[in-house]
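>>> Sequence below, structure please.
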Amino acid sequence: MSDEQLAIHGGKPVRNAYLPYGKQVLDEDDIQSVVQVLKSDYLTTGPVIQQFEQDMANLTGAKYAVAFSNGTAALHAACFAAGISEDDEVITTPMTFAASANCVLYQGGKPVFVDIHPDTYNINSMSIKEKITKHTKAIIPVHFTGQPADMDEIMKIARENQLIVIEDAAHALGAMYKNQKIGSIGDMTMFSFHPVKHITTGEGGIITTNQEDFYKKLIQFRTHGITREPNIMRENHGPWYYEMQFLGYNYRITDIQVALGVSQLKKLETFIQKRKQLVELYMEELKNMDEIELPKQLPYVESSWHLFVLKLQLSKLTVGRKEIFEALQKENIGVNVHYLPVYLHPYYQTLGFTKGICPIAEKSYEEFLTLPLFPGMDEGDVMDVVRGLKKVIKYYRK
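Below you'll find the model as predicted:
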């Protein structure tokens, strides 16, 4: 069979080796940074954590940063600090990883889903007002793929209704909204350091904030609700004494992890620039394909391009997304899909959520396809993806 025959039907794949959709990029400096901590006196709750938190605060322009064991823990802590509790409602988007809504459930609150904008795939800010009730406590916008949501409108709505804004910026480290860095616009902002994100600590997350009261609650929440601060303790039995003042969690991150983060953060700008270069090549090479819709970027934002998500124009294809996905995987192109709308997960269905709540998100999910994008790729990798996609689309074109 010729090379034009799809690999799924026995032809030769466009790549010999599998290309994942995302992957960490580590170098010797990263390794040595971790080794230094392993040789030091502190493996956890030591000085490197404070350094990493300060570095992140400086990067985002926030006054404070508090690191956690993972991004979900950080979101949970933010919901606690915001005072979310039973019967409170929190507005968010369904086009996200489940953690963006799970954090509300952890506090006994109820997620309220608002549909996405058809162009940006972020929460449609113009629809938020319709969902506000007397029980609404907060808004959790998600900067999907790294493109910031409409923060001016979201913050305006929040201030008019005395709501707290917790930005889920797991995709958006280094992104800009109207020349302002993501991380200091909302009341609190979460960043994730999972290996497929812009920088990694293995697992890890952080909350940035400008508000001291939130900062203090976050610090205490990540260590069982325990404090050693004499000015807030009810009693003081001596220098050994500490108090657990509320039910917190062990959400501490280790110095081993953040040592990697400190080193990775120095390369963030290089990583983002590489992502942008790869995206530019994708956009140029795929711009004339009628069977796909490329992502749209607003002129007043700078995406940090965590993901490159396109839409399949299924009406122009003889098969569905599943067949396209499987064919590309056989070509050794590690495509993915982001995301199943949160409320369609079986657990959320048991809570009473039903299909049809957010029709644009549901339709988009059926059409979305995520192409590989990470700074360890080169132009040759992008061209392999392009060749693989064009090969599969050509085969299944109507």
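>>> Every contact and neighbour count from this point should use C-alpha atoms.
OK.
>>> which secondary structure elements does the helix or strand that contains M155 contact?
Per DSSP states H and E: M155 is located in helix 151-160. Using 3 or more C-alpha pairs under 8 Å, 6 or more residues apart in numbering; DSSP states H and E as the contact criterion, the neighbours of helix 151-160 among helices and strands are strand 164-168.
>>> quick one: contacts of the strand it packs on?
Residues outside strand 164-168 that contact it (C-alpha atoms under 8 Å, 6 or more residues apart in numbering): 75, 78-79, 82, 100, 137-143, 155, 158, 183, 186-191.
>>> which residues are in contact with the very next helix or strand once past it?
Once strand 164-168 ends, the next helix or strand along the chain (criterion: DSSP H and E) is strand 176-177. With C-alpha under 8 Å, 6+ apart as the test, strand 176-177 has contacts from 148, 151, 182, 300-304.
>>> go on, stretch 223-239?
Residues contacting stretch 223-239 (C-alpha under 8 Å, 6+ apart): 220, 241-252.
>>> Mind putting those into TSV with distance to E89 and secondary structure?
Rendered in TSV, the data for these read as follows (distance: C-alpha to C-alpha, whole Å; DSSP: H, G, I helix; E, B strand; the rest coil):
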residue	distance to E89	secondary structure
Q220	24	helix
Y241	38	coil
Y242	34	coil
E243	31	strand
M244	28	strand
Q245	25	coil
F246	22	coil
L247	21	coil
G248	21	coil
Y249	23	coil
N250	26	strand
Y251	24	coil
R252	27	coil
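>>> Mind giving me the ChimeraX command for buried ones among those?
Provided next is the ChimeraX selection string for whichever of those are buried by 16 or more other C-alpha atoms under 10 Å:
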select :220,242,243,248,249,251,252
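>>> ok, so of the contacts of stretch 223-239, who is nearest E293?
Checking these against E293 by C-alpha to C-alpha gives Y251 as the nearest, at 40.5 Å.
>>> Could you check how far that closest one is from T45?
With distances defined as C-alpha to C-alpha, to the nearest Å, the gap from Y251 to T45 amounts to 11 Å.
>>> And H135, by the same measure?
When C-alpha to C-alpha is the yardstick, H135 and T45 sit 37 Å from each other.
>>> same question, M56
Note on M56: its distance to T45, by C-alpha to C-alpha, is 17 Å.
>>> Looking at these two, which is more packed in?
For M56 versus T45, neighbours defined as other C-alpha atoms under 10 Å are more numerous around M56 (26 against 13).
>>> Now do the SS call for the more buried one.
M56 carries the three-state label helix when classified by DSSP: H, G, I helix; E, B strand; the rest coil.
>>> which ones are touching it?
Contacts of M56 (C-alpha under 8 Å, 6+ apart): 65, 208.
>>> With A62 instead?
A62 makes contacts with 183-184, 208-210, as judged by C-alpha under 8 Å, 6+ apart.
>>> Could you do D29 as well?
Shown here is D29, whose contacts under the criterion C-alpha under 8 Å, 6+ apart are S263.
>>> separation between it and V35?
Applying C-alpha to C-alpha, the value for D29 to V35 is 10 Å.
>>> For the comparison step, fold the sequence that follows:
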Amino acid sequence: MRSAPIPYGRQSISPADIQAVVDVLNSDWLTQGPTVERFEQTVAGYCGTAHGVAVNSATSALHMACLAAGLGPGDILWTSPNTFVASANCGLYCGATVDFVDIDPRTYNMSAERLEEKLERAAREGKLPKVVIPVHFAGQSCDMEAIGRLAGRYGFTVIEDASHAIGGRYKSEPVGNCRHSAMTVFSFHPVKIITTGEGGMVLTNSAELHERLVRLRSHGITRDPALMAGESHGPWYYEQIELGFNYRMTDIQAALGVSQMTRLDEFVERRHHLAKRYDEALRDDPFVLPFQHPDSYSAFHLYVIRLQAGEPGSGHKGRKEVFEALRQRGILVNVHYIPVHIQPYYRANGFDAGDFPQAEQYYREAITLPLYAGLAEIDQDRVITALQELLCPPSAPK
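Sure, this is the predicted structure:
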């Protein structure tokens, strides 16, 4: 009998999660209400941040964060090429120009060294970015102290894309505390560390940014008389004072999020346990395992290996061959990510292969293995065995 497929990522839903959602369905609130506020306070409290603004996706969160930072036409946003397209598209939504900073070859995060070099050139040319979005790839924090220091020197706003990293830590402090940034964005998609079905959140320590984010989330509307252009007509009165959006989260989603937060540390601990099992089982095999910087405690959203390119006569298979063979065995590996700058849309806007060589080399070799809190060790052993059978031919024993 064929074994059930093993996805690369999957949500973990408990009876308590289900009951939390049912409780909201039986309440007076379904759309944005008191449970959304409770979820915001729960996440912000966990991270040690003053404010959280929950929205319907991390893409919406990135867009709002850019608008709150004042990004607009004529401005420039830089991010990592090794990310999902949303980290760059959010700048385009604001009418800004987007560019990229190549990655560190060990962490696969934005390289602080390449960022500094690019900033020095941009300062000479008068083309400094207004916003920089470092992406905490696979759950491991970027070098935020270095990036924050550069932000102070060159005057740009830092928005952390921590979509992979809730529950992670940087220099022993929670990712999301905004110590080195103006805002941090989390994602709650089902393959992430915790889920609300779809959803995201912006965290900030700034009361001013928080106020604007709340307004942008709901059509740019305010009920604060101090912000109104006219005189209030009564307790029902509101004014739209800027162009906002319907990016609201529902109480149904937030109830799931509040319940999931009670298991966040458990989820991350389990992911570390499984990552260690991969490390120990695969350490002598012909590929590169994930590097963990001592300053970072990863949330381990992803476990990515890099295959060594198969040279003629080496007996090593290439990435595409391994990917297809694993999928045929029901092991639903994935690839994270195709570099954003080589997507057709971005090529049409002036980027090309060769622009960011470290990101491109990484992409040619990367495969994401299954990793999620509910992954059974017997299934993980299936993954390990299949990899070793494919990559360690009998003529070249380990």
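>>> what's the spacing between the counterpart of P344 of the second structure in the first structure and T354 of the first structure?
Here P344 of the second structure is matched to P346 in the first structure, going by TM-score structural alignment. Separation of P346 of the first structure from T354 of the first structure (C-alpha to C-alpha): 10 Å.
>>> Could you do Y242 of the first structure as well?
Y242 of the first structure is 46 Å from T354 of the first structure, where distance means C-alpha to C-alpha.
>>> can you check K12 of the first structure too?
From K12 of the first structure across to T354 of the first structure, the span is 43 Å (C-alpha to C-alpha).
>>> ditto for Q180 of the first structure
For Q180 of the first structure, the distance to T354 of the first structure - C-alpha to C-alpha - is 37 Å.
>>> same deal with L369 of the first structure?
Counting by C-alpha to C-alpha, the separation of L369 of the first structure from T354 of the first structure is 24 Å.
>>> what's the burial count for the counterpart of L369 of the second structure in the first structure?
Residue pairing (TM-score structural alignment): L369 of the second structure is matched to L371 of the first structure. Counted with other C-alpha under 10 Å, the neighbours of L371 of the first structure add up to 24.
>>> can you pull the contacts of L371 of the first structure?
Each residue near L371 of the first structure by C-alpha under 8 Å, 6+ apart is listed here: 21, 307-310, 334-336, 385.
>>> ok, now with 6 Å
Neighbouring residues of L371 of the first structure by C-alpha atoms under 6 Å, 6 or more residues apart in numbering: 308, 335.
>>> do E293 of the first structure as well
310-311.
>>> 8 Å instead?
310-313.
>>> What's G225 of the first structure aligned with over in the second structure?
Using TM-score structural alignment, G225 of the first structure lines up with G220 in the second structure.
>>> Report the two of the contacts of stretch 223-239 of the first structure separated the most.
The distance between the two most remote of the contacts of stretch 223-239 of the first structure (C-alpha to C-alpha) is 21.1 Å, for Y241 and Y251.
>>> can you tell me which residues contact the match of P344 of the second structure?
Contacts were defined as C-alpha under 8 Å, 6+ apart; by that measure P346 of the first structure touches no other residue.
>>> Now do P393 of the second structure against P81 of the second structure, distance only.
In this structure, P393 of the second structure lies at 34 Å from P81 of the second structure, with C-alpha to C-alpha as the measure.
>>> Repeat that for A44 of the second structure.
Counting by C-alpha to C-alpha, the gap between A44 of the second structure and P81 of the second structure amounts to 28 Å.
>>> try A359 of the second structure
In this view, A359 of the second structure and P81 of the second structure are 7 Å apart by C-alpha to C-alpha.
>>> hey, what's in contact with both of the two?
Here A359 of the second structure and P81 share the contacting residues 102-103, 339, scored by C-alpha under 8 Å, 6+ apart.
>>> From these, pick the one nearest E120 of the second structure.
Taking C-alpha to C-alpha as the measure, E120 of the second structure sits nearest to D102 out of the shared contacts of A359 and P81 of the second structure, at 14.9 Å.
>>> wait, doesn't that closest one sit right on S111?
Yes - under the criterion of C-alpha atoms under 8 Å, D102 of the second structure lies in contact with S111, with a separation of 6.2 Å.
>>> Among the contacts of E293 of the first structure, name the buried ones.
The neighbour-count test (16+ other C-alpha under 10 Å) applied to these identifies 310-313 as buried.
>>> ok, the residues you listed vs D41 of the first structure, which is closest?
Closest approach to D41 of the first structure among those (C-alpha to C-alpha): L310, at 47.9 Å.
>>> residue ranges of the helices in the stretch 1-150 of the first structure, please?
Along the stretch 1-150 of the first structure, the stretches classed as helices by DSSP state H, counting those that start in this stretch are 28-38, 47-60, 71-81, 99-106.
>>> got it, and the stretch 251-398 of the first structure?
Assigned by DSSP H, counting those that start in this stretch, the stretch 251-398 of the first structure shows helices spanning 255-265, 268-286, 321-330, 346-350, 359-367, 379-396.
>>> which parts of the third one are buried?
Right, helix 321-330 of the first structure. When neighbours are counted by 16+ other C-alpha under 10 Å, the buried residues of helix 321-330 of the first structure are found to be 321, 324-330.
>>> for it, packing partners?
Judged by 3+ C-alpha pairs under 8 Å, 6+ apart, helix 321-330 of the first structure is in contact with helix 379-396.
>>> neighbouring contacts of the helix it packs on?
Identification of contacts with helix 379-396 of the first structure by C-alpha under 8 Å, 6+ apart yields 4, 6, 13-15, 19, 278, 281-282, 285-286, 291, 317-319, 324, 327-328, 331, 333, 371-372.
>>> Buried ones only from those residues, please, as a PyMOL command.
Provided next is the PyMOL selection string for whichever of these are buried by 16+ other C-alpha under 10 Å:
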select buried, resi 6+13+14+15+19+278+282+286+291+317+324+327+328+331+333+371+372
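>>> Mind telling me what F193 of the first structure corresponds to in the second structure?
Residue-level alignment of F193 of the first structure against the second structure, with TM-score structural alignment as criterion, gives F188.
>>> Identify the residue nearest that match in space, chain neighbours excluded?
Computed as C-alpha to C-alpha, 6 or more residues apart in numbering, the closest residue to F188 of the second structure that is not its neighbour in sequence is T195, at 4.2 Å.
>>> doesn't the one you found fall inside a strand?
No - T195 of the second structure sits outside any strand when classified using three-state DSSP, being coil.
>>> I figured it hits G257, correct?
Yes - because the distance of 6.1 Å satisfies C-alpha under 8 Å, T195 of the second structure is recorded as touching G257.
>>> ok, the corresponding residue of the first structure for D75 of the second structure - how many residues close by?
Aligned against the first structure by TM-score structural alignment, D75 of the second structure finds its counterpart in D88. Taking other C-alpha under 10 Å as the neighbour definition, D88 of the first structure ends up with a count of 20.
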